[in-house]
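Enquirer: Pasting the sequence and the predicted coordinates here, then a few questions.
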Amino acid sequence: MPSMNPDGFEATTVHDCYYSEGRFNKNGEDLNRNFPDVFNSNNVTIQPETQAVINWIQNETFVLSANLHGGALVASYTFDNGNPATGSLRGYSRSRDDDVFIHLARTYSSNHASMYKGNECGNKPVFPYGITNGYAWYQLKGGMQDYNYIWGQCFEITLELSCCKYPPASQLQAFWNDNKAALIEYIKQVHLGVKGQVLGRHGQPLPNVIVEAKGREHICPYRTNRHGEYYLLLLPGSYVLNATAPGSGSILKTLLVPNSPENFSALKYDFVFPEVSTLARDASCPTKSLYQDFESISAAVKPTLHFLALVTVLYTVFK
C-alpha cells in the first residue's frame, strides 16, 4: 500500500521538515489515531481509508508487516497504548510477545545504515539501539500497529525513516541504499516460529480453531483462517502450543523451535482433531476498552484433551 492517506499528501502545500498538514485526510482526521482501540474507547468516526485497511487486514492472512513514517529515525513496536496490566504505570506497555517485537525492531535498526545509532535526528529523543516501545515514546490511541497485532493476528512495527517529514526527491536513492538491507532482513523474519494447519480426521481444514503458545495468549485469541492455517511468530526455544476447537477440547504439543529464518521456513506442525463439532465463527474479539488481566481473555487455557509429546528438532541455532 503506497499511501494510506493520498488525499492528505496531495493537499499539502507547505513541505516543512518538522510539520505536515498532510497528516490529516479530507475530513480533518488523523488516520493513525482512527483505528479501534482495545484499551480506550477513542470515540472516533472510522474514516473510509481506515475502514478499507481494516477490511484488507480482516480478509487476508497477514503475518508480519511494517508501516513507514517520517519525522524520526527509529523502529517503534507495540503497544502504543496500554493500561496497568501492560505496564503503563511504569512507562512501558508490554505485549505477551515483547521479546519478538524487540527482535523485529532490532533486526531492522541493526541492518539500517544509521538507525541503530539512536540519535541521528539531533533534536529528537535518543533511542538505544534505534528502537523504542511505542508507549515509552508517547501514548497513542487508535494506532494501526496495535490494531494489526490485536485484531489482525499480524505482528507490525512502525518504521520512522527520515528526520525530515518531506525529504526532497533527490534523496530517494540514498534512502533506498540506507534501507535496502534492513527491509530484506526484516521480511525474512516472517519465517520465525511455527506454522501449520488444523485438520479433522478426514483431512479437512478446520477454521476458527484457537492456536496459541502457552503463556502467550493474546487479547484476541489467534485462530486458524478459512484454510485451517495458523502462524505464530516465536523466537528459538521450547514452547507448548495449545489448539482449542470450540466444543471439541484441546490438543497440547511441545515443540522445539529452531532459528527458522536461516532456512527460510518456519517450523511446520499440523494438528489433527479425531472428533470435531461444527465450528461457527466466534466473534469474541473485543470492541470496547477491556483488559486488566490477560489471563482471563483466551479460551485456550484449560485443555480437556491432552496429546502431549516432545518433538526434537535440530536446534540450528516493520508516530
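Expert: Done, it's in.
Enquirer: drop to CA atoms for contacts and neighbour counts, all remaining ones
Expert: Will do.
Enquirer: buried residues in stretch 57-65?
Expert: 57, 61-65 (16 or more other Cα atoms under 10 Å).
Enquirer: And the contacts of stretch 113-129?
Expert: 72-74, 106, 109-110, 130-131, 163, 178-179 (Cα atoms under 8 Å, 6 or more residues apart in numbering).
Enquirer: Closest to residue 228 out of these?
Expert: Minimum distance to residue 228 across these is 31.7 Å, recorded for residue 106 (Cα to Cα).
Enquirer: quick one: the closest one is in a helix?
Expert: Yes: using DSSP: H, G, I helix; E, B strand; the rest coil, the secondary structure at residue 106 is a helix.
Enquirer: Please list all residues in contact with it.
Expert: Shown in contact with residue 106 (Cα under 8 Å, 6+ apart): 75, 116, 129-131.
Enquirer: In strands, which of these appear?
Expert: Here DSSP state E is the test, and these give 75, 131 as lying in strands.
Enquirer: mind putting the contacts of residue 106 in TSV, distance to residue 151 and neighbour count included?
Expert: Below are the contacts of residue 106 laid out as TSV (distance: Cα to Cα, whole Å; neighbours: other Cα atoms under 10 Å):
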residue	distance to residue 151	neighbour count
75	21	31
116	30	23
129	29	17
130	27	23
131	24	30
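Enquirer: Put this next to the first one:
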Amino acid sequence: MFVVSLCLYFGVWVSSARGLEFRYHNSIEVEQYLKTVNRNHPEFTHLHSIGKSVEGRDLWVLILGKHPREHKTGIPEFKYVGNMHGNEVIGRVLLLQLIDHLTKGYLTDPLVTRLLNSTRVHILPSMNPDGFEAADRNCLYSQGRFNKNGVDLNRNFPDAFSSSEEQEPEKEVQAVMNWLNSEAFVLSANLHGGAVVASYPYDNSNGGGELQGGASISPDNDVFIHLAKNYSFTHNSMHKSDSCYDSLSFTDGITNGYHWYRLPGGMQDYNYVWHQCLEITLELSCCKYPPERELPGLWQDNKAALLAYMQQVHLGVKGQVMDSNGNPLPNAVVEVEGRHNLCPFRTDRNGEYYRLLLPGKYTIKVVFPGHKTHIESISVPYGPDKFSALTHNIYLQRSDSNTVNSVTQPAPLCTSQVLNSKENSGRALLPAHLTVILALAIHRLLW
C-alpha cells in the first residue's frame, strides 16, 4: 500500500510540475493533486474538506487568493462547483485545469495575479465523487448521474416555488448548504455537461408574477443575462447557438432555466434566493463523458470564459453598513429600488454588502432596527475592468425611538418577505415549505 501511495504521490508531483495531464483523474488522484498544490503554494492556497459523500469521500475545496485562509473586508468570495452529476465530467476536468493555470500564473500572469489579489476563489472540483467513480464512459447514457443513494443532487435543495414535501438533504447537499452558511459568496457557477449553454435563474416557478412569456424572471434578470452572455461570448463557440444533436438551439448560447425546462430543487435558485449569491449553470459539452482526446480542445474553448466570468464578481457596488460610530451592522437589509428579492439582501457578519449591478443609476435603501432608514441614489460604474466594484460605505443614524437592543435585533425575517411577496411569486409559498424556510431563516440569524 505504501508503494502504491508513493507512486501516486510521485506521479501527481510530476504532473503538477510539468502541467496537469488531460485525462480523467480518479478521486484518490484528485485528492493527491490538490494536496500537492496546497503544499507547493501555501502562501496563496488553502485546502479543506466541506464534508463527505455517502461513501465517505471528502468534498475537497481549494481556496486561492492573497488571503486564502480568511475573509478580508472588501474582497468578494467567488466559487466554482463541478461534477454534481457524477457522469457529467467535463466540469471536474476544467476546474482542475483552472487550478493548474491559476497556480502557475500567480505573480507571473497579470490577469491571474489581479484576479487572485482582488478575489477569494473557492473551487470544488467534484460535488459527487461517488457518482463519478460509478460512471462509465458512455457519451450520453452512462450511469453515475446520481449519488450513492440514487438521488439527483440538483433536485435535492430547498425550493422557494415547490409545493412538494421536503426531502432530507443528501450528505453532499447538506455539505454545500453548510458551506454557503460559512462563506458570504457573491458570485458562482456550477459546471455540467450534455449541452452547450449558459442557463440562469429562475429554474422553477409556481405560476406567479415571476412567470413571463414562458420564462421565470428574477429581480436581477438583467444581471443574470449579462453574466450568461459574458460566458457565452467569451467561450470559443457557445454564443454561436450551435445546438448539440439532441438538444435545442439557444440564442446567443444562453437560456432562462425555467424556459428550457422546469427544475425544482436546483442549486442555482437556492444560492440566489437564500444566500444572495448569483449563480448560473454552465453546460459545457454535448457529450457528458467526452473522449479524453477532446479534453485539450474543451479547455481551450472554456479557459478565457472561466477567467472572465470570475472577473464579473466585481460588478456593481460594495461596502459596509455602519452606525454613526463606525461599528459594522450585521443583518441590515440593503435593497435596490425595483428589485424585490424573495429574500432581501442583507449585510454579513462584518456589516458588508455586495450588490452585483450593471452600470447605471440606482436608489439604495438600507433598513436596520433602531436606526433611521437610509435612502440615497448612486451612480455605478463598470467595475470588472478595474477588478473592484464601486466601494460605498453607508452610515446609519439612530432613530429617536425604539432604539433598545437595536444592534442585536434582526431585521424582519426572510420568511415573512417570501410569504407576502405576491409581486414576485404571485402567491404565498405553500405550507409544505414553510417549516424549511423558517429553519433556514433562523439558522442564518444564529449564524
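Expert: Great, that's in hand. None of the values given here were measured: they were computed from a predicted structure.
Enquirer: thinking again about what came up before, got a markdown table for the contacts of stretch 113-129 of the first structure, with distance to residue 273 of the first structure too?
Expert: Formatted as a markdown table, the contacts of stretch 113-129 of the first structure follow (distance: Cα to Cα, whole Å):
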| residue | distance to residue 273 of the first structure |
| --- | --- |
| 72 | 49 |
| 73 | 47 |
| 74 | 44 |
| 106 | 38 |
| 109 | 42 |
| 110 | 42 |
| 130 | 45 |
| 131 | 42 |
| 163 | 52 |
| 178 | 48 |
| 179 | 44 |
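Enquirer: If we only consider the residues you listed, which is nearest to residue 235 of the first structure?
Expert: residue 106 (13.3 Å).
Enquirer: Just give me the match in the second structure for that closest one.
Expert: Using TM-score structural alignment, the equivalent of residue 106 of the first structure in the second structure is residue 229.
Enquirer: Helices of the stretch 51-200 of the second structure, residue ranges please.
Expert: Remark: helices assigned in the stretch 51-200 of the second structure by DSSP state H, counting those that start in this stretch are 90-105, 110-118, 129-134, 171-182.
Enquirer: Where does the first one end up in the first structure?
Expert: So the one you mean is helix 90-105 of the second structure. Taking TM-score structural alignment, helix 90-105 of the second structure hits no residues over in the first structure.
Enquirer: Taking helix 110-118 as reference, get the angle to that helix.
Expert: 90 degrees (axes from the mean of the first three to the mean of the last three Cα atoms, to 10 degrees).
Enquirer: Against which helices or strands is helix 90-105 of the second structure packed?
Expert: strand 77-82, helix 110-118, strand 185-192, strand 278-285, helix 295-311 (3 or more Cα pairs under 8 Å, 6 or more residues apart in numbering; DSSP states H and E).
Enquirer: So which bits of that helix are buried?
Expert: Judged by neighbour count using 16+ other Cα under 10 Å, the buried positions of helix 90-105 of the second structure are 90-104.
Enquirer: gap between the residue nearest in space to the middle of the second structure and residue 278 of the second structure?
Expert: Geometric centre of the second structure, nearest residue: residue 188, 2.5 Å, by Cα atoms, centre = their mean. Separation of residue 188 of the second structure from residue 278 of the second structure (Cα to Cα, to the nearest Å): 6 Å.
Enquirer: before we move on, back to that, wait, which of the buried residues of helix 90-105 of the second structure is closest to residue 265 of the second structure?
Expert: The closest of the buried residues of helix 90-105 of the second structure to residue 265 of the second structure turns out to be residue 91 (Cα to Cα; 20.5 Å).
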